[in-house]
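Peer 1: The sequence isn't on hand, but the structure is:
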C-alpha cells in the first residue's frame, strides 16, 4: 500500500461525491421555482439509493470476475463487499476499500445526471424505482465493460476495456450512458405542459453558477483521481481538464455572442460542464494544446446541440442530451483523432500518425454503450409508466411538483412578504417566476 496514493484517491472520492450536491444546485437553479426542491431531491435520492446498491452488489457486478463474455461481473463475488476489508486486500497500491469508495461516487452521479432530462414532471417514487433498476441493469454492467481491466480487480474484465478503448474517467460509461438514457426517458414521459409555447427559464442563476463551480472543482477528483495514484498521470489529467474546460467556456460564450448578441452567465456555466464532459474520457491521452482544441469545439458544439430538442420535438428539460451525450461522444471520438503517445495513455491518434484504428475502437465502443443504454432505458421507463405511472398528473404539474409531491416550497413567500402581500417587483405568481435570461440550456428555438 502506498499512503500517498491512498490519500489522493480518498480525497478524490470525496471531491467526486461532492459533485452530486453540486449537480443538485446546478439543475435546481435551472428549473422553475415551483420545481427546485424536487429537482434537487432527485440527485439526493439517487445518492442515497445507489450508495446502498453499490455496497450490496453494484461493485461486484462492475468489477467482479467476468461471467458473461465481458458483459457482466459476478454479482456474488464481492456481495456486501465480502473479502475486501482486510489490510492485505490491495488494488494496485490502494486498499481495496479506497477503490470501492472512489468508484461508488461515479455510480451515484451517473444516475443523478439522467434526472435533468425529465425535470418538472416525474413522480419521485417512480424516479427512485427507475434509479435502482437502471443502475442494476445498465450502469453496473456498462461500468464492467469499460472500467474492469483484466487482472486489476478480477482475472477477466469487460469487453470494451479488453478491446483497447480509452475512457480514462467515464465518457462512455457515464456521460454517453446517462445522455442516451435521458433521451429515452424524455421520450417516455413526453413534453412538459407548455413546452415550446411558454417560457421555461432558469429561476435562480446564482444557484446554477454555484453548482457549476462545485462541479468544476469536484471534476479534478473525477479526472485526475482516475489515475488512482498521486503520480504524473494524475498531473497530466489535471492540467488537460483545466485547459479543456476553460476553452469550452470561451467557445460557448462566443457562440452565444455571435448567435444571440450577448454572452450569458448560464452559457458560461453550461460551457464549463460541456468542456468537463468532453475531456473526461480523453484527459490521459492528449496534450494540453489538443485538450484546449477539444474543449473549444465542445463549447461550440454543445451550445448548438441544445437547440436540437426544439427542432426534433423531444423535451430534454435541462439538456442532458445536448451536453452529456453530445459532449461525451465528441470527447470519446476526439481520442481517436488527437491522442499522442507522449501522453500517459501512450497511443497515437489519426492526426499523430496512428492511423484510424483507435478512432474505430472509440467509435464502436461509444455506439454500443449509447444503443444499449437507450434501448434498455426505454423498456424500463415504459414498464414503470404502464404500471405505477412515471409522470405526474397535468394539474399537479401546473400547481407545482414541490408542493404536490413533497408538501414543501423552495421559497417561503409568506415570510418574505410578512403575510399575504407580495414583495415589490416580484412576480404576481412567484412559483411561475420567469428569468429574462436567454441563450442558455433553455435557449429559444
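Peer 2: Looks like it came in fine. Here the structure is a predicted model, which means the values were calculated and not measured. Residues are numbered from 1 along each chain as shown.
Peer 1: contacts, neighbours, all on C-alpha from now
Peer 2: Fine.
Peer 1: residues in contact with the most centrally placed residue in the chain?
Peer 2: In the chain, the centroid-proximal residue (C-alpha atoms, centre = their mean) is residue 113; its distance is 4.2 Å. Neighbouring residues of residue 113 by C-alpha atoms under 8 Å, 6 or more residues apart in numbering: 23, 43, 178-179, 320.
Peer 1: ok, now which ones touch residue 259?
Peer 2: Residue 259 sits next to no residue when contact means C-alpha under 8 Å, 6+ apart.
Peer 1: which residues touch residue 302?
Peer 2: Taking C-alpha under 8 Å, 6+ apart as the criterion, residue 302 is in contact with 252, 271, 274, 322-323, 326-327.
Peer 1: Just the contacts of residue 113: which are in helices?
Peer 2: Here DSSP state H is the test, and the contacts of residue 113 give 23, 43, 178-179, 320 as lying in helices.
Peer 1: mind giving me JSON lines with those residues and columns for distance to residue 289 and neighbour count?
Peer 2: Formatted as JSON lines, these follow (distance: C-alpha to C-alpha, whole Å; neighbours: other C-alpha atoms under 10 Å):
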{"residue": "23", "distance to residue 289": "28", "neighbour count": "26"}
{"residue": "43", "distance to residue 289": "34", "neighbour count": "26"}
{"residue": "178", "distance to residue 289": "28", "neighbour count": "33"}
{"residue": "179", "distance to residue 289": "27", "neighbour count": "32"}
{"residue": "320", "distance to residue 289": "27", "neighbour count": "28"}
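Peer 1: Which single one of those residues is nearest to residue 235?
Peer 2: Using C-alpha to C-alpha, residue 23 is the member of the ones in helices among the contacts of residue 113 that lies nearest residue 235, at 24.8 Å.
Peer 1: Thought residue 212 was touching that closest one, still the case?
Peer 2: Yes: checked against C-alpha atoms under 8 Å, the pair residue 23 and residue 212 is within contact range at 7.4 Å.
Peer 1: ok, residue 264 - how many residues close by?
Peer 2: For residue 264, the count of nearby residues is 18 (other C-alpha atoms under 10 Å).
Peer 1: how much space is there between residue 16 and residue 357?
Peer 2: For residue 16, the distance to residue 357 (C-alpha to C-alpha, to the nearest Å) stands at 32 Å.
Peer 1: ok, structure two:
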C-alpha cells in the first residue's frame, strides 16, 4: 500500500508536537500576574466547568446540524469536518494558540498607549504558566487553566462553522491544513484584539463582544464566503437534505450548549450570567418564530429546517450582546436578525455562488447584525448609540469594516496558500461518488 507523503508529514508533525511538549522548558510562575487560591470562588468554578462542557457539546451538535442538511453521499464527511476540530484545534490551542490569543500583547502605540494585535507566542506555549491560580486580569475568580480550556472550546467551534459553506467538495487533508492556518492567523489575533485586556479592538475601539459575535461568527462567516469563492460551485448543487431529524437534534444540542457559550462568558456565577442565559433563549425563540412566519408571508411552507435555521440565527445575533441588553431587547434582536438573514439566504446573488449550507447568510450576517444592534442597544453610560455613545457606535462600525476586511481577505489568502500546498477541491470523480466513500471509505 502506497502512502502519500502528505499523510507521512502530518503524522510526523503530530509526533513532533507530542515530543516537543515533553521537553518544552517551564518558566517559574510570575506570581505578580496571579492571585492566590483564596481568590477562587467555588461557585464560579462550578459554573465555568459546566459552561466549558456545554460549549464542547456544541461542536458535535453542529456536526448533526450540518450533517442532516447535506446529500446522503456526504453526511459522514460533513459531520467529521466539524468533529475533527475537537482534536486539531485543541492540540493547536495548547501548543501555541492560547499564547497567541491571550499572551502579553504585541502591537502598536496610539496616543501614548500600547494596544495588542496578537499575543506573545511563547508565553503560554504548551500551557506553561497556565496553572490552578487565577489570573489577576483575566478571570480573577477561577483557575487560569479553566479559563484557557473554556476559551479553547470557542476556538474549536469557529473553524467548524466554516465547513458548511464548502461541504460536499473539499479535500479532507487540505481542510485540516486550512483550519490550522485559520486558527493561528485569523482567529487568535482577532481573539486577542477583542478579548485581551490590552486588545486593539476592545481597548481602543471599545468593541463590545460579550461571547463571540465578532470573534467567532463574523470571522467564520467571512471565511466561509471566501472559501466558497475559492472552491467554486458543486457540480450538482441540487440536493434534498438527508436527515431533518439530525438537523433538529443538532439544533437542540446547539441551543443547549449556547447557554454555556453566552452565560458562561460572564466568567462567574452571577447576575450577568443569569441575564445572558435569559436573553440567549428568548432571542432564539423570537428568531425561530419570525423565520417561519416570514417564510409563510413569502409563500413558503412552515418547515422544520426553517425553524432550526431561524433558532440558530437568533443565537448568533444575541451572542455579542447577551450580557449587555434586556430581555425585551433580545426579542427585537431575534426578530430583526431573522428577517435580514432570511432575505440574504434567498438572495439570488448569494445563491449563485453556492454557499452549501448558507453559512454566510446565517453566521456572517447574524454576526454583523449582532454587532450593529449591540452598538445601538448595549446598556451602561455611553455604552451604545441609545445611551449617548455616538463615538462608541462609530467605532463599532469602523471595527466592523476592519474585521470584515481582515477575516475575508486574510482567509482568502490562507485558502490560496493551502491550495498551493495541497489542492483544496476533490476531483470531479470523487465529488460524484461522494466524499464519504472517496475521502473516508465509509457509508451512511
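Peer 2: Structure received. No experiment lies behind these values; they were computed from the predicted model shown.
Peer 1: Please state their TM-score.
Peer 2: Superposed pair, TM-score by TM-score structural alignment, normalised by the length of the second structure: 0.87. Supporting alignment: 395 aligned residues with a C-alpha RMSD of 1.4 Å.
Peer 1: could you point out which element follows the longest helix seen in the second structure?
Peer 2: Ordering each helix of the second structure by length in residues (DSSP H) puts helix 390-421 first. Using DSSP states H and E, the next helix or strand after helix 390-421 of the second structure towards the C-terminus is helix 428-433.
Peer 1: which residues in the first structure does the helix or strand just after that next one align to?
Peer 2: Using DSSP H and E, the helix or strand that follows helix 428-433 of the second structure towards the C-terminus is helix 435-440. Helix 435-440 of the second structure lines up with residues 401-406 of the first structure when matched by TM-score structural alignment.
Peer 1: ok, now stretch 260-274 of the second structure?
Peer 2: Under TM-score structural alignment, the counterpart of stretch 260-274 of the second structure in the first structure spans residues 221-235.
Peer 1: For the counterpart of residue 250 of the second structure in the first structure, the count of nearby residues, please.
Peer 2: Mapped onto the first structure by TM-score structural alignment, residue 250 of the second structure lines up with residue 211. Per other C-alpha under 10 Å, the neighbour tally for residue 211 of the first structure reads 24.
Peer 1: by contact count, what packs against the helix or strand that contains residue 211 of the first structure?
Peer 2: For residue 211 of the first structure, the enclosing helix or strand under DSSP H and E is helix 205-224. Applying 3 or more C-alpha pairs under 8 Å, 6 or more residues apart in numbering; DSSP states H and E, one finds that helix 205-224 of the first structure contacts helix 3-30, helix 232-260, helix 265-279.
Peer 1: moving C-terminal of the shortest one, what's the next helix or strand?
Peer 2: Under the assignment DSSP H and E, the closest C-terminal helix or strand after helix 265-279 of the first structure is helix 288-305.
Peer 1: Leaving out the residues flanking it, which one is nearest to residue 208 of the first structure?
Peer 2: Closest residue in space to residue 208 of the first structure, ignoring its immediate chain neighbours: residue 26 at 4.2 Å, by C-alpha to C-alpha, 6 or more residues apart in numbering.
Peer 1: Return the residue of the second structure aligned against the one you found.
Peer 2: Here residue 26 of the first structure is matched to residue 65 in the second structure, going by TM-score structural alignment.
Peer 1: Next up, the contacts around its match.
Peer 2: Shown in contact with residue 65 of the second structure (C-alpha under 8 Å, 6+ apart): 246-251.
Peer 1: next one: residue 325 of the first structure
Peer 2: 175-180.
Peer 1: between these, which is nearest residue 296 of the first structure?
Peer 2: Using C-alpha to C-alpha, residue 175 is the member of the contacts of residue 325 of the first structure that lies nearest residue 296 of the first structure, at 18.2 Å.
Peer 1: if I line the two up, what does that closest one land on in the second structure?
Peer 2: In the second structure, the residue matched to residue 175 of the first structure (TM-score structural alignment) is residue 217.
Peer 1: cool, and residue 189 of the first structure?
Peer 2: In the second structure, residue 189 of the first structure lines up with residue 231, judged by TM-score structural alignment.
Peer 1: what's the neighbour count on that match?
Peer 2: Other residues lying near residue 231 of the second structure total 21 when counted by other C-alpha under 10 Å.
Peer 1: can you check the one 3 residues further on too?
Peer 2: When neighbours are defined as other C-alpha under 10 Å, residue 234 of the second structure has 21 of them.
Peer 1: Then residue 353 of the second structure?
Peer 2: Here the number of neighbours of residue 353 of the second structure (other C-alpha under 10 Å) works out to 15.
Peer 1: Just the element for the closest residue in space to it that isn't next to it in sequence, please.
Peer 2: Using C-alpha to C-alpha, 6+ apart and skipping residues adjacent in sequence, the residue nearest residue 353 of the second structure is residue 233, 6.3 Å away. Following DSSP H and E, there is no helix or strand that holds residue 233 of the second structure.
Peer 1: Distance-wise, check residue 233 of the second structure relative to residue 251 of the second structure.
Peer 2: If you measure residue 233 of the second structure against residue 251 of the second structure using C-alpha to C-alpha, the figure is 26 Å.
Peer 1: Ok, residue 53 of the second structure next?
Peer 2: Distance from residue 53 of the second structure to residue 251 of the second structure, counting by C-alpha to C-alpha: 17 Å.
Peer 1: Comparing the two, which residue is more hemmed in?
Peer 2: residue 251 (25 against 17).
Peer 1: Residue 307 of the second structure versus the more buried one, what's the distance?
Peer 2: Applying C-alpha to C-alpha, the value for residue 251 of the second structure to residue 307 of the second structure is 9 Å.
Peer 1: picking up where we left off before, buried residues in the helix holding residue 211 of the first structure?
Peer 2: Neighbour counts over helix 205-224 of the first structure (16 or more other C-alpha atoms under 10 Å) mark 205, 207-224 as buried.
Peer 1: Confirm that residue 200 of the first structure sits in a helix.
Peer 2: No: counting by DSSP: H, G, I helix; E, B strand; the rest coil, residue 200 of the first structure is not part of a helix but coil.
Peer 1: Pull the number of nearby residues for it.
Peer 2: Neighbourhood size, residue 200 of the first structure [other C-alpha under 10 Å]: 21.
Peer 1: Now check the second structure for the residue matching it.
Peer 2: Using TM-score structural alignment, residue 200 of the first structure pairs with residue 239 in the second structure.
Peer 1: List the residues that contact that match.
Peer 2: 70-71.
Peer 1: how about 6 Å then?
Peer 2: Listed by C-alpha atoms under 6 Å, 6 or more residues apart in numbering, the contact set of residue 239 of the second structure reads residue 71.
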